[in-house]
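1. sequence plus predicted model, see below.
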Amino acid sequence: MILKYPIIPITFFTALGIFAGYLQPDKSVVLICALLSALLLLTAWWQSKQVLLQKPWFTVAAWLLAFSLGMAVQYLHFGPNKGLHYTHAKIENPVIRGVISERLKPNKYSEKYYLEVTAVDKQPAVGTILVNMPKDKFAKTLHPGDVLFVAGSPQPITNARNPYQFDYAAYMAKQDVFHQINLKGNYIIAGQERDFSYYIQKLRDRLIGSFSIHNFKPQTLQVINALLFGQRQDMDKQTTDSYTSAGVVHILAISGLHFALLFWALSRLLAPLKRVPKLGNVGHFIIVLGLMWGFAFITGLSASVVRAVVMFTIVMAGDALNRRANIYNSLAVSMLLLLIAKPAFLFDAGFQLSYLAVFAIVGLQPLYNRLKRSKYKALQWVKDTVAISFIAQVGVLPVTLYYFNQFPLLFLLANVVVIPLSNLVLGLGIATLLLNFTIPAVAIWVGKALEFSIEIMNGFIAWVASFESLVIKNIPFTLLLNVLLYAVILLLVQWLYKRRFKYAVACLCSIIVFQLAYMITSYNAKEDEELVIFHNYKSSLLAQKNPAGITVMSADTLALQNRVIADYIKGSFNPTVRLKPMRQLLWHNGTKVLVLDNLAVYPAGIKPDVLVLTQNTKVNLNRVLHDLKPAHVVADGTSHKNVVARWAATCQKQNIPFHATAEKGYYTVK
């Protein structure tokens, strides 16, 4: 079926090449692969002209070339491969000049921005650095276009410090961002660079600011900013969690739904242009397309936004040329163009979810169309909404389980109500925005209807999310299981299209393979024995795992609610867990572990294999090392970094291996 649309395998192999390029092959390998695949393609093309019955060599050569080009694209886009990248400037404590390009979602402690580097110590440079600005009353708000001079060396982004934890450093590396720098008295704002991002931000701020006349509640403004402008940075955690638990978080992302409504509105408003002789249709096409791309830039060009606007561009271009574009080819072409322009999209969860949902809807719609349609429009609309929501959920299910490890059982109910409500909110939002600049008095009344609609939608979503027992959380799911589950879904769809015995057998075999893989993965995870010393700031956390389950040891009575422990339990496929008070002396598979806390009391002559230092314990470490002679010393996250640095220096003098969880992450005893 895929071979009917040649651009699909070309896009697939290009994506595969980008993934291979992410593994950072040598430049010579990339170049040789590209040249050999190009030569092979030319040879296959020449041979195909000599024979009547074609062989698959030309197709295979084209796939190899697509793979090689994917590697080359990733290599060319990878920042450190560029000669002017800031990482090549071997300067201690440099002065970095850069321009703020984007504000990211802040955390509890700091605001986050992207800084596009332009110079290092007055020498031209390129690259992107993550900037952290502490949240305090003296901190200034930065905006796209702000020019900064920052003194200090960028530091590597902190990677995951505990097992099965989200690795922020790996995520940022896939966005071509490798270092961060903290702003606190080490920078100056030296004006603004009025580039494209600056003017887009100014326009966005003006549009968002027009809603100030309504005095909306913060929650209402947050939904408006998300739905109309794609700005979710300030969305409060409770609202986001409610949308996620209800299975409707996709409503907050700008997607094809928004562009379909915008396209319909613009086409209606600008329809009179088509009556203009000669250039009417061309003018209508250019203006509508330009406004849609302008909206895409205002919303921040997220993966789902770019996918939607590129798709509409292809469809509109096909209509303008009187050529009906095939939906599969349109999707594949848009995906290929986006990956060539920005290979990092391949690793973006929004990009993956967006395309998987659309492919699922397009691929399974013919099966749904076979069902009998209702003569009642309202009932048919409900059926269509339920079917599309279910199909989209099936399409993204494996990726959702892999990234978010949860599944909302009430997602169909939530979507049936929220989708029409979100359409109403979107329409009222656009109308209110236009009236804010034209007839403010009318905008106030329309704004009241908008606020009421958002409150109804938020209230309903919060009600659905309140059924916590109907949200399956902490589902362990590996990349292998993700791939195997997609194999099950694809073979099941193949069988639904062609009810043949061989497809039924293949589908059943894939289900059995998936079940076996899940059982083996779960068994291996539970049977693995280890003692883990976690990195945790507030209290010491240790866990001992064996086939009987996991024993968590901590002075904190709420340790099982700690995110660190929750991630570890999930990654271990949810075995039996029990909590016990922290013990000073532990044994694990013949390894003796001694824990020294703030009491600084220890038995003499015990000679542990691992000495764990916690809570800034006030001991004379030289004497302790002399008395106990440990093979390894570990400092967990409960001690201050200056204290840990002294301990590290002491151990270095005595040639004893030292492990600080704040620097190296968790420590494991097998």
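-> Right, received. Where do you want to start? Being a predicted model, the structure only gives us computed values, none of them experimental. Numbers count the residues shown, from 1 in each chain.
2. okay, CA-based contacts and neighbour counts for the rest of this
-> Fine.
3. distance of the nearest residue in space to residue 657 that is not next to it in sequence from residue 599?
-> Distance criterion C-alpha to C-alpha, 6 or more residues apart in numbering; nearest residue to residue 657, sequence neighbours excluded, is residue 632 at 5.2 Å. The spacing between residue 632 and residue 599, counted by C-alpha to C-alpha, to the nearest Å, is 21 Å.
4. give me the more crowded residue out of the two.
-> Set residue 632 next to residue 599 and count neighbours by other C-alpha atoms under 10 Å: residue 632 wins out with 17 against 12.
5. so who does the more buried one touch?
-> Listed by C-alpha atoms under 8 Å, 6 or more residues apart in numbering, the contact set of residue 632 reads 609, 610, 611, 656, 657, 658, 659.
6. neighbour-wise, which one of those residues leads?
-> Using other C-alpha under 10 Å as the neighbour criterion, residue 611 leads the contacts of residue 632 with 24 neighbours.
7. show me what contacts that one?
-> So, once contact is read as C-alpha under 8 Å, 6+ apart, residue 611 ends up touching 593, 594, 595, 596, 630, 631, 632, 633, 634.
8. so it, which of the three states?
-> Under DSSP: H, G, I helix; E, B strand; the rest coil, residue 611 falls in the strand class.
9. surely residue 168 and residue 161 touch.
-> No - Residue 168 lies out of contact with residue 161 (C-alpha atoms under 8 Å); the separation is 10.2 Å.
10. and those two? Which one has more around it.
-> For residue 168 versus residue 161, the count of surrounding residues by other C-alpha under 10 Å is larger for residue 161: 21 against 13.
11. surely that one is within a helix?
-> No - counting by three-state DSSP, residue 161 is located in no helix; its state is coil.
12. ok, it - contacts?
-> Contact partners of residue 161, counting by C-alpha under 8 Å, 6+ apart, are 534, 535, 661, 662, 664, 665, 666.
13. any chance of these in TSV, plus secondary structure and distance to residue 556?
-> Shown next, in TSV, are these (DSSP: H, G, I helix; E, B strand; the rest coil; distance: C-alpha to C-alpha, whole Å):
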residue	secondary structure	distance to residue 556
534	coil	14
535	coil	14
661	helix	19
662	helix	20
664	helix	24
665	coil	20
666	coil	18
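14. so can I have a markdown table of the residues you listed showing neighbour count and distance to residue 382?
-> Formatted as a markdown table, the contacts of residue 161 follow (neighbours: other C-alpha atoms under 10 Å; distance: C-alpha to C-alpha, whole Å):
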| residue | neighbour count | distance to residue 382 |
| --- | --- | --- |
| 534 | 25 | 49 |
| 535 | 27 | 49 |
| 661 | 21 | 53 |
| 662 | 21 | 53 |
| 664 | 14 | 53 |
| 665 | 21 | 50 |
| 666 | 23 | 50 |
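15. what about versus this one:
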Amino acid sequence: MRGYPFFRYVAALLIGIVLAEAWPTVSPYWAAGFGLGCLGLYLFRLRRNERKTIKPLDLVQGFALLGLMAALGWGLLYAHTPAHRPDNLLNVPNPPDAYEAVITNLPETRAKTIKVELALRRGRWNDGDSAGYRPLTGRVVAYLDKGDSLAPTATPRYGDVWLVLHPPRLADPPLNPAEFDYRRFLSRRGIYHQQYLRPWQRRVIGYDPPSRLTALAYRVNAWADSLLTQKIGSRAEYGVVNAMFLGTRDDLDPVQYETYAAAGAVHILSVSGMHIGILFIVLSGLLTWLAPGQGNRWWVIGLKLSVLWFYALTTGLSAPVLRSAVMFTYLLLAGGFNRSQSLMNTLGASAFFVLVYDPYAAFSVGFQLSYLSILGIGAWAPQFIKLWRPQTRVANWLWEISMVAVAAQLVALPVSLYYFHAFPVYFLLANPAVALLSTLLVPLAVATVALGWVPVLGDGLGWLLRQVAWLLNAAVDWVGHLPGATFDGFWPSALAVGLMYLLIGLAGMVVLTRHRRYVRLLAGAAVVLALLTVHDVQQQATQRRLVVHYQPRKTTVSLTAGRQTQLLTDADWETNPRLYDFYLKNALDSWGVRQVQTGSLLADTIATLPPYRHTPDVSLLVWEGRSLLLVNRLASYRRWQLPAVVDYVVLRRNALRDWHQLQQRVVARHLIFDGSNAMERVDSLLKTKPPTLASRVHSVRHSGAFVAEW
């Protein structure tokens, strides 16, 4: 590690960033004091060692420098957190009635909405003496109806200044177990609020892009998009090219995306460092053939940098491409100045400067997977390739590209399982075709955009690009539809991920040193991971859990015993399976559920639940010794009363208008408002206390899913 100083600096910087994110309430003055202490100790030891003729290896001096880097990471994250600003929207007592903001992203088109990000400039409050506009900072994610357009000029664009006549609200937390934490995701981008805007709630009052360079990049991106649309034509091929080259998935079919995921090729559908790496390799090979021995000449370096940064510009200067462009720029400049080049140190240096610029990049999945994959390729691929030397050129190429894929997957696998919970079985089968066709597609896309204006040449390049995209789709589709293409249901804990990386590191030390000590440590770590897995499996086998899930305008109750779950719901999964995938699948997978049975709340009886009884007013069941009552309506002309205390009462579809409606009917240990109730009615009911009706009242819309475990 002594030859890779930036690796040590990045590790220390990451420690400081992670600690600052884990303990946001700790005063930054502690980190500042620690950093100053480390700096003083480092300078003291440095000055003392300079007086010696033979400079010793001073561990205290080294750890002091690493401590300084950790303190720097803490301070950088604190400085990059907008919530610490007193004029941030998060810190004002009341949200403004109206505010002025500018669009800071390329508007994203969804199935039914358009998503924009707004940077606030000032807000207006109608609160007496202090009424009027005051300076205000913060960012808001706003969603518009896809058909929302006040005029042709009102189509959202980067740099538009809006007057928004509606207060924003805090971003929603995850409301179901294991649901993606969108609030945390936004907060790591400095966004804490969101809102849904109607046409009359916004007004375009000017155009003032925050960055002229970004505005230029978005214009180039739009121009490239229109050119590729014209040259490619067919939607399936255009969708893949658009995703790979421009970073936009608007035209990508959901089934097509799932096929790429099953084949282990979904990573190529996101603009990333891999694409700029492909472009760099192809460009270097082409220039080596055209100008042999001129690789470190400044005109060659300038040409490479021009092409790489032109590609970055066409992607709208997306963050993953910028990270890789910086890394390859560093690599090219080092070659130009005749400095020794180390992939590992270059990787560490680029990560260091990226984290200094944006410390929250450390929590980006793309950042983690990109650097881990390159780390695996640099550390393991050469060793794997040496294991076998095929006799033919084609076999040798297939072997090398497969070993590169294995090295990349090996190091990124624990993080990939942690975030995506699935493993593509046939990724080695798809990888040669994906690697070859991607290597052709990215340079062809660059050439088509750069030379598309040439009448005959542009049409020829567009035709070739379409054919390559078709071949890529066909290869991935074949692999993705093989039986058992994906193993899913992986939900490793953070501790398990750490143990996996410990195993990978120890395995590497065994290969490098052949020392028995590392073999024993490897075996011990494997035993610990196996015991942790057995413990999790045992817990899943004995679990008993009743959950009232949140689902908009729907009722969903899950009853989980061991690895089986019974769902009681009024949702129609067959007509809209995305509801199940979005609100329930993660929870059931994280519990290790292997069998799911669905029962309709409208049925008189459910075969798998003999104690279940349904009437127009209520539905009652007893499961695992717990009683559950679902209240469908409370009619004054039909009086009913339960003689015993009920464990859980679920109030549905605005059945309750006043707490007195439940008096003389039921007493419950828990009263639960599900997602089928109007939020305004629940708000008004929660303001008053139910008179001796329940020991606890819970609203899934306000507090998330109700979970009872025993």
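-> Noted; the coordinates are in hand. Since this is a predicted model, take the numbers as computed values, not measurements.
16. so the equivalent of residue 136 of structure 1 over in structure 2, which of the three states?
-> Under the alignment (TM-score structural alignment), residue 136 of structure 1 pairs with residue 147 in structure 2. Assigned by three-state DSSP, the conformation of residue 147 of structure 2 is coil.
17. the strand ranked longest in structure 2 - contacts with which helices or strands?
-> Taking DSSP state E as the assignment, the strand of structure 2 that covers the most residues is strand 113-125. Judged by 3 or more C-alpha pairs under 8 Å, 6 or more residues apart in numbering; DSSP states H and E, the packing partners of strand 113-125 of structure 2 are strand 98-103, strand 108-109, strand 132-135, strand 139-145.
18. of the ones you listed, which approaches residue 482 of structure 2 most closely?
-> Among those, strand 108-109 comes nearest to residue 482 of structure 2, with 32.0 Å by C-alpha to C-alpha.
19. do a quick rundown of the strands in the stretch 251-400 of structure 2.
-> With DSSP state E, counting those that start in this stretch as the criterion, the stretch 251-400 of structure 2 has no strands.
20. so who does residue 440 of structure 2 touch?
-> Applying C-alpha under 8 Å, 6+ apart to residue 440 of structure 2 gives the contacts residue 468.
21. that one -> structure 1?
-> In structure 1, residue 440 of structure 2 lands on residue 424 (TM-score structural alignment).
22. got it, and residue 512 of structure 2?
-> By TM-score structural alignment, residue 512 of structure 2 lines up with residue 497.
23. how many neighbours does that match have?
-> Residues near residue 497 of structure 1, counting by other C-alpha under 10 Å: 13.
24. that one contacts residue 367, correct?
-> Yes - between residue 497 of structure 1 and residue 367 there is a contact at 7.3 Å, judged by C-alpha under 8 Å.
25. any idea how far the one residue sitting closest to the centre of structure 1 lies from residue 302 of structure 1?
-> Residue closest to the average C-alpha location in structure 1 (C-alpha atoms, centre = their mean): residue 349, at 4.1 Å. The gap separating residue 349 of structure 1 from residue 302 of structure 1 is 11 Å, by C-alpha to C-alpha.
26. what do you get for residue 648 of structure 1?
-> 44 Å.
27. same question for residue 602 of structure 1.
-> Separation of residue 602 of structure 1 from residue 302 of structure 1 (C-alpha to C-alpha): 56 Å.
28. compare neighbour counts for those two and give me the winner.
-> residue 302 (18 against 15).
29. got a list of what the more buried one touches?
-> residue 350.
30. if we use 10 Å, what do you get?
-> Contact analysis of residue 302 of structure 1 by C-alpha atoms under 10 Å, 6 or more residues apart in numbering lists 230, 253, 254, 255, 296, 345, 348, 350, 351.
31. ok, residue 478 of structure 1 next?
-> Contacts for residue 478 of structure 1 (C-alpha under 10 Å, 6+ apart) come out as 398, 399, 401, 402, 403, 405, 518, 521, 571.
32. to which residue of structure 2 is residue 328 of structure 1 aligned?
-> Using TM-score structural alignment, residue 328 of structure 1 sits opposite residue 344 in structure 2.
33. so which of the helices and strands packed on strand 113-125 of structure 2 is the most packed in?
-> Highest mean neighbour count among those (mean count of other C-alpha atoms under 10 Å): strand 98-103, with a mean of 24.
34. how far off centre is stretch 675-690 of structure 2?
-> In terms of C-alpha atoms, centre = their mean, to the nearest Å, the centre of stretch 675-690 of structure 2 is set 33 Å apart from its chain centre.
35. in the stretch 351-500 of structure 2, which spans are helices?
-> For the stretch 351-500 of structure 2, applying DSSP state H, counting those that start in this stretch gives helices covering 365-385, 393-420, 427-451, 455-480, 494-513.
36. nearest to residue 154 of structure 2, of these?
-> Judged by C-alpha to C-alpha, the one of those that comes nearest to residue 154 of structure 2 is helix 427-451, at 28.1 Å.
37. tilt between that closest one and helix 455-480?
-> 160 degrees (axes from the mean of the first three to the mean of the last three C-alpha atoms, to 10 degrees).
38. what about the alignment partner in structure 2 of residue 363 of structure 1, distance to residue 403 of structure 2?
-> Alignment note: residue 363 of structure 1 maps to residue 379 in structure 2; criterion TM-score structural alignment. With distances taken as C-alpha to C-alpha, residue 379 of structure 2 is found 12 Å from residue 403 of structure 2.
39. of those two, who's got more company?
-> More crowded of residue 379 of structure 2 and residue 403, by other C-alpha under 10 Å: residue 403, with 22 against 17.
40. wait, doesn't the more buried one sit right on residue 382?
-> Yes - counting by C-alpha atoms under 10 Å, residue 403 of structure 2 touches residue 382, with 8.5 Å between them.
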